[in-house]
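K.L.:
can't give you the sequence, but here's the structure:
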């Protein structure tokens, strides 16, 4: 005769503790590091906002809890499916190491979702998102301190994680090349166009911006791999320098003395810039995905870009891909914008269709599958 009592299996002649099983009424309780949702417009912010949007669209019995060291951002409309937890800490490092995993354990979360970081103190099974491993691809793009931190800690994070999500097949291959132990646990969940990105009518955008002349658009960055100085050099060497202005937004100062630099801009201004530009330049040396490509495609604006990281994968023949990062090569690409309007229009139309190949709902479904797999153990 076999019976159980309080988790003990009673067998004649011996006693053994039962293997714990999840109650049929149990469900995934997901604790998400939402600290990047309210920051400046970056690829990280776009990813987390897009993922939450996608999760809001799918049917699931899971509970979703968002944790951050700050209050919920006022500029973000939180879906009722999500509960926000404000968990303060003395600094971000302590928040990552202790405050977040402890708070998640207190609500009995059974899955953590982080970015680039899984605390060694986390007792909850974790999933982490790794957008790219550009710090392995070319360490010189990073300051020595950041380089050492990333190249030593990311392999440890991947070892602790039950699943690793990444945003392109290119990033997938780079991750498993540099960190082979990631191969059996890494899956691709692509980025997509932001749910609130509504392309603006071109003439309306030009009127609202009031730049005063045709322009080429580029987004600046403090990161060396974003390579924004190339945009300035290429523009100067091109014929468009005689008829157009170079307009930039983002951190830092103007990259050309006679260019227009708008600094950080709001979402509407960003959409207007994409729509009103005669060309969008993306000179980045490496991208894990490249959401700006989709934003330009959706705005029906021609794109000139390079071969860095996942850019060719995402562009998929819908942009002019320069084979190198020589400013003269890029200047010639700018000059060619006036050569063949039929070819250019065809590329614009392909770009518009390419946007529809990516969906935050699909990404959320794949992410939910990963949550469920980790939850089931």
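P.N.:
That came through fine. Since the structure is predicted, the reported quantities are computational estimates derived from the model, not experimental observations.

K.L.:
all contacts plus neighbour counts: C-alpha atoms, from now on.
P.N.:
Will do.

K.L.:
Stretch 207-218: which residues count as buried?
P.N.:
Under the neighbour-count criterion of 16 or more other Cα atoms under 10 Å, stretch 207-218 has 214, 215, 216, 217, 218 buried.

K.L.:
wait, stretch 240-250
P.N.:
240, 241, 244, 245, 246, 247, 248, 249, 250.

K.L.:
The fifth one falls within a strand, correct?
P.N.:
Yes - Residue 246 forms part of a strand when assessed by DSSP: H, G, I helix; E, B strand; the rest coil.

K.L.:
Return the distance of it relative to residue 277.
P.N.:
To residue 277, residue 246 is 9 Å away according to Cα to Cα, to the nearest Å.

K.L.:
what is in contact with the two at once?
P.N.:
Common neighbours of residue 246 and residue 277 (criterion: Cα atoms under 8 Å, 6 or more residues apart in numbering): 215, 216, 217.

K.L.:
residues contacting the first one?
P.N.:
With Cα under 8 Å, 6+ apart as the criterion, the residues that contact residue 215 are 244, 245, 246, 247, 276, 277, 278, 279.

K.L.:
quick one: the last one and residue 302 touch, right?
P.N.:
Yes - contact criterion Cα atoms under 8 Å: residue 279 and residue 302 qualify, at 5.0 Å.

K.L.:
Which helix or strand contains the closest residue to residue 179 other than its chain neighbours?
P.N.:
Of all residues not flanking residue 179 in the chain, residue 155 sits nearest, at 6.5 Å (Cα to Cα, 6 or more residues apart in numbering). Under the criterion of DSSP states H and E, residue 155 resides in helix 144-160.

K.L.:
for that helix, which positions count as buried?
P.N.:
147, 150, 151, 154, 155, 156, 157, 158, 159, 160.

K.L.:
next, the one to line up against it:
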């Protein structure tokens, strides 16, 4: 049995949440099922990187073409709500979010292109794997896919063996791309109101749509000297920030899942997050959730976390327990179950 997967998004200098999912699923499936032959397909602009990347012995690399099959895969799995028109016998697609249909968090050209790709993938897929119940509901409502074709397979997180013994710093951390959807201009404003010196705010991630607005807001801030946007940094540096931070703030306006909140919980950082999208589903009772459109609510929650060490300690315990409920092995197993349901895996 040979299974093909779109590995395009698993390569890159700094992976998005979708990229992390692709990498973890690709390697997890190959490790868990050494008797199965996998083909990692790359769109042509990433094919050279794919050929250079390390891969298990039961994996071959193939180019991904829109209209022509390459390789021997009976089942093809598109990992980012895209499926080629090529005539694979069985097709599965993973859907992460549908904010391109619901809000202006990207350019009009980007939204129209990804709307069309999502519609095509939804029509072609025998099964659709959704990373949250929230996303499954959107796929059903917006794209008209019946619930009988949807399966929920959440993202996971890697738990550190031990929590950091380093002393935590007066540091509020956000990890992720600096873009309009992440609501960082309001976070900067809330930080000004809630966090006195020596508290600092660190925004760790590359730039995205609307980043210039966040930059301008930081320059205008009376707390500008205590606010840092790192730009792209390596995973090891992000790990170091998780181990130093005292509060993690993620007041996003829309998320199909939200891997960074689980990463923060896994590292023992109390989380402030949002009532929007899938974030309540992911966070459960292990975070302080606020209406992300209400700047004062963000500020009040942030102030409570800064001033109340007992609240932080409670959220650290709850967060570690919550993060332990999400593993990449669970994601792998749920994906394999979908393949088996289609008769493409033993």
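P.N.:
In hand now; what should we look at? The structure presented is a predicted model; accordingly, all values stated were derived computationally and were not measured.

K.L.:
can you redo the shared contacts of residue 246 and residue 277 of structure 1 as a markdown table with secondary structure and distance to residue 106 of structure 1?
P.N.:
Formatted as a markdown table, those follow (DSSP: H, G, I helix; E, B strand; the rest coil; distance: Cα to Cα, whole Å):
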| residue | secondary structure | distance to residue 106 of structure 1 |
| --- | --- | --- |
| 215 | strand | 53 |
| 216 | strand | 51 |
| 217 | strand | 48 |
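
K.L.:
okay if I get those as JSON lines plus distance to residue 34 of structure 1?
P.N.:
Formatted as JSON lines, those follow (distance: Cα to Cα, whole Å):
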{"residue": "215", "distance to residue 34 of structure 1": "36"}
{"residue": "216", "distance to residue 34 of structure 1": "34"}
{"residue": "217", "distance to residue 34 of structure 1": "31"}
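
K.L.:
Map residue 162 of structure 1 across to structure 2 for me.
P.N.:
The alignment partner of residue 162 of structure 1 in structure 2, by TM-score structural alignment, is residue 126.

K.L.:
State the distance from that match to residue 88 of structure 2.
P.N.:
From residue 126 of structure 2 over to residue 88 of structure 2 (counting by Cα to Cα), the distance is 11 Å.

K.L.:
between these two, who's got more neighbours?
P.N.:
Each of residue 126 of structure 2 and residue 88 has its neighbours counted (other Cα atoms under 10 Å); residue 88 has more, 18 against 15.

K.L.:
give me every residue that touches that one.
P.N.:
Taking Cα under 8 Å, 6+ apart, we find residue 88 of structure 2 in contact with 69, 73, 74, 75, 76.

K.L.:
For residue 296 of structure 2, see how far away the last one is.
P.N.:
Using Cα to Cα, one gets 47 Å for the distance from residue 76 of structure 2 to residue 296 of structure 2.

K.L.:
got it, and the second one?
P.N.:
In this structure, residue 73 of structure 2 and residue 296 of structure 2 are separated by 53 Å, where distance is defined by Cα to Cα.

K.L.:
swap in the fourth one?
P.N.:
Between residue 75 of structure 2 and residue 296 of structure 2 the distance, using Cα to Cα, works out to 50 Å.

K.L.:
Tell me which stretches of structure 2 form strands.
P.N.:
2-6, 37-42, 59-63, 75-78, 90-95, 127-130, 150-152, 171-175, 200-204, 227-231, 247-249, 271-274, 288-290 (DSSP state E).

K.L.:
Pull up the aligned stretch in structure 1 for the last one.
P.N.:
In other words, strand 288-290 of structure 2. Counting by TM-score structural alignment, strand 288-290 of structure 2 sits on residues 320-322 of structure 1.

K.L.:
what's next to the matching stretch, contact-wise?
P.N.:
Residues outside stretch 320-322 of structure 1 that contact it (Cα under 8 Å, 6+ apart) are 302, 303, 304, 305, 306, 307, 312, 329, 330, 333.

K.L.:
which among the residues you listed gets closest to residue 371 of structure 1?
P.N.:
Nearest to residue 371 of structure 1 among these is residue 312, at 29.8 Å by Cα to Cα.

K.L.:
Tell me who's in contact with the closest one.
P.N.:
Going by Cα under 8 Å, 6+ apart, residue 312 of structure 1 touches 306, 321.

K.L.:
show me what contacts the aligned partner of residue 171 of structure 1 in structure 2?
P.N.:
Taking TM-score structural alignment, the alignment pairs residue 171 of structure 1 with residue 135 from structure 2. Counting by Cα under 8 Å, 6+ apart, residue 135 of structure 2 touches 95, 96, 97, 98, 256, 278.

K.L.:
same thing but at 6 Å, please
P.N.:
97, 256 (Cα atoms under 6 Å, 6 or more residues apart in numbering).

K.L.:
Thank you, goodbye.
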